Structure formats: structure tokens, C-alpha cells
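Build me a structure from this.
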Amino acid sequence: MRLAAPPPDNEPAGHLNVFLGALRNNGQVCGTDWPIVMDNGCCVATVLAPAADSLDERYHGTYVRKCIAEARQVGITFACSPIGPACDCADACACANPSAYVLFTTFLTLESPVRCMDCFGPVPLYPFTARPNADFHDVISWQSDYQSCDHLQMNCTVLERAATRQMSVIDSALAAAGRACCARLSELAGKPFYYYLYRDKGRSAAREAQRRCPACDGPWHLPATLHGCFDLRCDNCRLLSNLAFNLRRPNDDSR
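Take a look at the predicted model:
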């Protein structure tokens, strides 16, 4: 992404950061790792986009358009050019009409937190936009909070138990925020949105086999693992989970 050279008394990097933040909240760029460098009098940032056409003007939301208009008033324009596909990201969903979606991320995930339930490929957020003056700040905030918790529980040093609880328990603040995101996205998409409850440790395989949906207490064991991640699914409550990782088979590398 390239920012044209502005008048000398402006701060192009500041405008570019604001613009990138608006794009992120609209689901048009992923993450916050966008180093900015000077190149031939222009500020240039390299960003990860969900798809090759994600930065097209047709996907711009209200706040993105506002940033563009404000930058133009001080002589700044933005230009975008693709570099190539990312080597360490999952392939984007190519399904014409997904049956459902799942809100899913990890501390390693760079892509959109929305996944297709059919192919499990990442799905950009911006196609779900249906309300004026709205973006996806709530979904992006949830993803950032979830990844922070996942970092803590993977590091196993500070706040491991508290972070794991946020990811695992249905009445945690993190789960409540995520399920609220699912409800809004489901309304926009007209499709079911599932929420994933992480399961780290269990006491025994027998107890894991007896686990029931934490929301309705109904049965939710799947006959086979779905997408290498999910062993449990409640269609009534739109919840997904896994059998405890400490009790999985040795060759199970889904995490």
C-alpha cells in the first residue's frame, strides 16, 4: 500500500495509520503488523489482506471513506498494489454458498476470524456489512482479546489459568462477547454462526465422553472430528468444542 507524498507540513504516516486502522475494522486488512517505510518520498506499508480484491473501493465502509476524504483535504492520496499470496496463511474460502460459519482464531492466526463451516477456509468480514455507519470493531476486538488469552495460556507463565478459563467457559466475558458477535454476524449473513469453546485438559476419557452442551445440557458429540478441530457441536446453541487436548490420541496434531 502506497501513500502519495503530501505537503511538507503534514504527517503522512499518521494519516496512513488511521487509514489502515479503518481498513482493519472493516475487515479489509488483517492484524496490526504493518511496518511503514519511506520510498521515493512516499510512505509505504505492507499489509495482509483477506483476498486479492479486498482493498477495492466497493468494499469501503463509512469510516474508510471518511479517512480517504479527510486525507484528500490535506493533499494525501492512497494507492494500493498487490504483492502476491501470503505463504503462511490458510487458503480463503471459495464456497459459493456456505451452509454456516464459525468464529475461530488462535494466537498464530493471521487471517479473518470467520471460517466457513463447510471448507474451514477464512472468510472476509466486509461481505457481511448491511448497516450504515457500522464496521466490525466488535469482532476485531474479540479476536485481539482471544489471541491475547491464547498467548497467555500457551506461554504457561502469567495468568495461564485465567486466560484458559476465558477461552473455555461459556459464561466468561470473552465468550459472551464472541457469542454476541456471532449473533450479529448471523443476522447480517442470514446463516448460522457457531462459537468455539476451547478445551485444554480433562480428567479422563470417560468424563470427556459424558460431556454435554454447557448451554442446554443436550448431547453434542460428533461421530467424527470436524476439520481436525471440533469433536462436539450443538446446533441448538450453535456451539463447538473439542475433546480435551491432553486426552487426544498421540498422532492428533489439530492444535
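
CA atoms for contacts and neighbours, from now on please.
Fine.

Check which helix or strand Trp34 maps to.
Here Trp34, judged by DSSP states H and E, is contained in no helix and no strand.

Distance-wise, check Ala209 relative to Gly202.
For Ala209, the distance to Gly202 equals 10 Å [C-alpha to C-alpha, to the nearest Å].

neighbour-wise, which of these two wins?
Comparing Ala209 with Gly202 by neighbour count (other C-alpha atoms under 10 Å), the higher total belongs to Gly202, at 15 against 10.

Surely that one is in contact with Asn242?
No - between Gly202 and Asn242 there is no contact under C-alpha atoms under 8 Å: 10.7 Å.

Look at the closest residue to Ala215 other than its chain neighbours and say how many residues are nearby.
Residue nearest to Ala215 in three dimensions, not counting chain neighbours: Cys237, with 6.7 Å by C-alpha to C-alpha, 6 or more residues apart in numbering. Cys237: 15 surrounding residues under other C-alpha under 10 Å.

Val158 now?
Neighbours around Val158, by other C-alpha under 10 Å: 12.

what about it, distance to Thr105?
21 Å.

same check, this time on Phe120
Distance, Phe120 to Thr105, by C-alpha to C-alpha: 12 Å.

middle-most residue in this protein, spatially?
Pro113 (2.0 Å; C-alpha atoms, centre = their mean).

From what I see, it and Phe107 are in contact.
No - contact between Pro113 and Phe107 fails when scored by C-alpha under 8 Å: they sit 11.2 Å apart.

contacting residues around the residue nearest to the centre of the chain?
Pro113 makes contact with 103-105, 122-123, 139, 143 under the criterion C-alpha atoms under 8 Å, 6 or more residues apart in numbering.

Can you flag which of the residues you listed belong to strands?
Leu103 (DSSP state E).

ok, of the contacts of Pro113, which one's closest to Gln73?
Using C-alpha to C-alpha, Val139 is the member of the contacts of Pro113 that sits closest to Gln73, with 30.6 Å.

Would you mind measuring from the closest residue to that closest one other than its chain neighbours to Tyr101?
Leaving aside its chain neighbours, Val139 sits nearest to Cys181 (6.0 Å; criterion: C-alpha to C-alpha, 6+ apart). Per C-alpha to C-alpha, Cys181 is found 12 Å from Tyr101.

Would you map the helices across the stretch 151-255 of the chain?
Counting by DSSP state H, counting those that start in this stretch, one finds helices in the stretch 151-255 of the chain at the ranges 160-168, 173-189, 205-210.

Mind giving me the packing neighbours of the first one?
Helix 160-168 sits against helix 137-155, helix 173-189, with contacts defined as 3 or more C-alpha pairs under 8 Å, 6 or more residues apart in numbering; DSSP states H and E.

how does it look with 10 Å?
Counting contacts by 3 or more C-alpha pairs under 10 Å, 6 or more residues apart in numbering; DSSP states H and E, helix 160-168 is packed against helix 137-155, helix 173-189, strand 193-197.

Run the angle between the first one and helix 173-189 for me.
Between the direction of helix 137-155 and that of helix 173-189, the angle (axes from the mean of the first three to the mean of the last three C-alpha atoms, to 10 degrees) works out to 140 degrees.

Could you also give me the structure for this second sequence? I'd like to compare it with the first:
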Amino acid sequence: MFVYELRFECFADTTITAAEKAINNLLEAYRANGQVLGREFAVAFNDGEFKVRLLMPEQTSLHPKHNSPWVKRALTELTDAKLLAPREKFIGQDINSEASTTEVPSWQVLYTSYVHMCSPLRSGDSLMPIPLYHIPATFNGDHKRVIKWQTEWQACDELQMAAATKAEYAALEELTSHQSDLFRRGWDLRGRIEYLTKIPTYYYLYRVGGESLATEKQRPCPRCGSKDWLLDEPLLDMFHFRCDNCRIVSNISWDHQ
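Here you go, the predicted structure:
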């Protein structure tokens, strides 16, 4: 991933409020389309211009060909706030994040965690993230629903990893149950992405707990009950189960690895 600085110059008198609204609207539009990553953006004002540093999947993430209808509209609305189109300044490659894949995968998977800022759509061949703007818009012109699902998954993951409150159990249920709201929304998004891309797309179902390694290996697919989903060798050193009918991958419980 790469770090860029965007600079917004004023071409006429404006107000902080108007500029803030226009810039934040553009940043949220970029985020909803997967063109910038993260949740919070610090916008600084100095010497008559606004600056913000952003993390992007690729060096070409802000190319106009990737822009969603929301992004295009937000760019035109900068004029109303008396701001010029943003100028880009390349800062460098982020050393703490993963590189995005440029290859079309043979299969892909919805997978994330609370420590990942990258796209939740991963190549099944390498587990490298696939920038969302490289696939057709999932709903309403962009990928806002996918980003929202990712945010909810990460929030549950952080709660269960902290293991400090009773909320841990509710969060764990959302991550591990095929009957949870989180699973239902994510599995539906998975199906939408598969329909749009024509690439087999799977949902990662997190697994923790269980009685023993032996009983884990006998665990059936939670959605269809098939016991034929245990793999001879784990995919990507992580997924021990894969149900091609239900499009689910999972792991042997982290408690027994």
C-alpha cells in the first residue's frame, strides 16, 4: 500500500465549515469505493490550503477511471466550497501494510481481521487483497456495504480478542455462527460479488473453541451438514475446511492448532 498527501487550495474566500464538509464528503466517497483505506482522516489547514495524508491500495487508486458516481459528484462539489481539485503528492510505500494483488484470482474470499486495513476481498491463490474498485460496484454505485460489513466484523473481532467484557460472547457468536446477522450479510455480499465477477467467492467463517482436535476434524459444514469439506492440506496454511456448495471456508479451532 502507498501513502499520498492530498492538497486542497482555495481559489476564493471560503469558510472552514464549507471546506471541511466538501473535503470530508470526498474522503468518505473515496473510502466507500475502496480507493482510500482506514476510518479516520486528519485534515490540516495551513498557509491557505488543506492537507490530508491517505493510505491507498495502489499508486493509481485515485485515477479517474476508478471513480464512483459519489466520488465524481463530490469532486464537483469542491467548487461550491471554493476549493480546487486536489493535488496529489506521493509520500512513499507503507512498510506496515500488505501489497495488493494485480492478478485475476482463480477464486477469492471475504476475509478480514481487526488488524487489517486493506480490502476484505482476498485472492484465494495468494490471500493478497484485491482493491474493491477493480470489481464492479456491489450496490448503489460503489462498495459501501462491503466496507460497512468489514467495519462490523473488525469491531466484533476486537471485542473477542480483548476478552475483557461480557460483550466478547456476543461478538464471538457473530463471528462463528452461520445464523448470525454478520454472517448473513457477509454471505449475501459474497454471493453478489461472485455474480458480478464470475469468480468463485467464499466467506471465511471464524472458528474458536471445540472439544479437541479429533472432534474438530469431524466437524461438518454448518450450513449444509456435509462432512466432506475437510481438506487434506490447509489452503494458504490457514483454511482447513472448504465447502464448495455453500462457498464457506473455515479453520480448525485456534484452540487446537
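
coming back round to it: give the residue from Cys181 and Tyr101 of structure 1 that has the larger number of neighbours.
Tyr101 (26 against 20).

Aligned to the more buried one, what sits in structure 2?
Alignment note (TM-score structural alignment): Tyr101 of structure 1 maps to Gln108 of structure 2.

Could you report the separation of that match from Lys72 of structure 2?
From Gln108 of structure 2 over to Lys72 of structure 2 (counting by C-alpha to C-alpha), the distance is 29 Å.

re earlier: could I get the contacts of Pro113 of structure 1 in TSV, plus columns for distance to Ser172 of structure 1 and neighbour count?
TSV is the format used below for the contacts of Pro113 of structure 1 (distance: C-alpha to C-alpha, whole Å; neighbours: other C-alpha atoms under 10 Å):
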residue	distance to Ser172 of structure 1	neighbour count
Leu103	16	25
Phe104	16	23
Thr105	17	21
Pro122	25	27
Val123	26	24
Val139	16	25
Gln143	15	24
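
of all the contacts of Pro113 of structure 1, which comes closest to Cys87 of structure 1?
Distances from Cys87 of structure 1 to those, taken by C-alpha to C-alpha, are shortest for Pro122, at 14.6 Å.

mind checking how far the equivalent of that closest one over in structure 2 is from Ala162 of structure 2?
Applying TM-score structural alignment, one finds that Pro122 of structure 1 aligns to Pro129 in structure 2. Separation of Pro129 of structure 2 from Ala162 of structure 2 (C-alpha to C-alpha): 25 Å.

Then Ile193 of structure 2?
Going from Ile193 of structure 2 to Ala162 of structure 2 by C-alpha to C-alpha gives 31 Å.

So the two - more neighbours on which side?
A count of neighbours by other C-alpha under 10 Å puts Ile193 above the other of Ile193 of structure 2 and Ala162, at 25 against 10.

one step back: which ones are touching the residue nearest to Val139 of structure 1?
With contacts defined as C-alpha atoms under 10 Å, 6 or more residues apart in numbering, Cys181 of structure 1 is in contact with 103, 136, 138-140, 142, 175, 187, 193, 195.

what do you get for Val102 of structure 1?
Contact analysis of Val102 of structure 1 by C-alpha under 10 Å, 6+ apart lists 113-118, 120, 122-123, 182, 186, 192-196, 238-240.

Near the alignment partner in structure 2 of Ala51 of structure 1, how many other residues are there?
The pairwise alignment with structure 2 assigns Ala51 of structure 1 to Glu58, based on TM-score structural alignment. Neighbour count of Glu58 of structure 2, defined by other C-alpha under 10 Å: 18.

quick one: Glu58 of structure 2 from Tyr133 of structure 2, how far?
Using C-alpha to C-alpha, Glu58 of structure 2 is found at 11 Å from Tyr133 of structure 2.

Give me the aligned partner of Tyr198 of structure 1 over in structure 2.
With TM-score structural alignment as the criterion, Tyr198 of structure 1 matches Tyr206.

Among the contacts of Cys181 of structure 1, which one has the most neighbours?
Ranking these using other C-alpha under 10 Å puts Phe193 first, with 27 neighbours.

tell me which of the contacts of Cys181 of structure 1 is nearest to Asn17 of structure 1?
Taking C-alpha to C-alpha as the measure, Asn17 of structure 1 sits nearest to Ile140 out of the contacts of Cys181 of structure 1, at 16.3 Å.

what lines up against the closest one once you look at structure 2?
So, by TM-score structural alignment, Ile140 of structure 1 is matched to Ile147.

rewinding a little: go through the contacts of Cys181 of structure 1 and name the one nearest Pro223 of structure 1.
Tyr195 (19.3 Å).

just checking, the closest one touches Ser186?
No - when contacts are counted by C-alpha atoms under 10 Å, Tyr195 of structure 1 is not listed as touching Ser186 (11.2 Å).

overlap in contacts of the two?
Counting by C-alpha under 10 Å, 6+ apart, the residues touching both Tyr195 of structure 1 and Ser186 are 101-102, 180.

Run through the residues that contact Asn133 of structure 1.
By C-alpha under 10 Å, 6+ apart, the neighbours of Asn133 of structure 1 are 61-63.

and the gap between it and Arg24 of structure 1?
Going from Asn133 of structure 1 to Arg24 of structure 1 by C-alpha to C-alpha gives 15 Å.

same thing with Pro124 of structure 1?
Using C-alpha to C-alpha, which is the criterion applied here, Pro124 of structure 1 is 11 Å from Arg24 of structure 1.

what does Ile68 of structure 1 give?
Between Ile68 of structure 1 and Arg24 of structure 1 the computed distance is 14 Å (C-alpha to C-alpha).

Neighbours of Ala18 of structure 2, how many?
14.

Over to the one 3 residues further on?
Using other C-alpha under 10 Å, Lys21 of structure 2 has 13 neighbouring residues.

Quick one: residues contacting the counterpart of it in structure 1.
Here Lys21 of structure 2 is matched to Gly14 in structure 1, going by TM-score structural alignment. Residues in contact with Gly14 of structure 1 (C-alpha under 10 Å, 6+ apart) are 20, 43.

mean shift between the helix or strand Gly14 of structure 1 falls within and structure 2?
In this structure, Gly14 of structure 1 is located in helix 12-25 according to DSSP H and E. Here helix 12-25 of structure 1, set against structure 2 after superposition, deviates by a mean of 1.0 Å using mean C-alpha distance after the TM-score superposition for structure 1.
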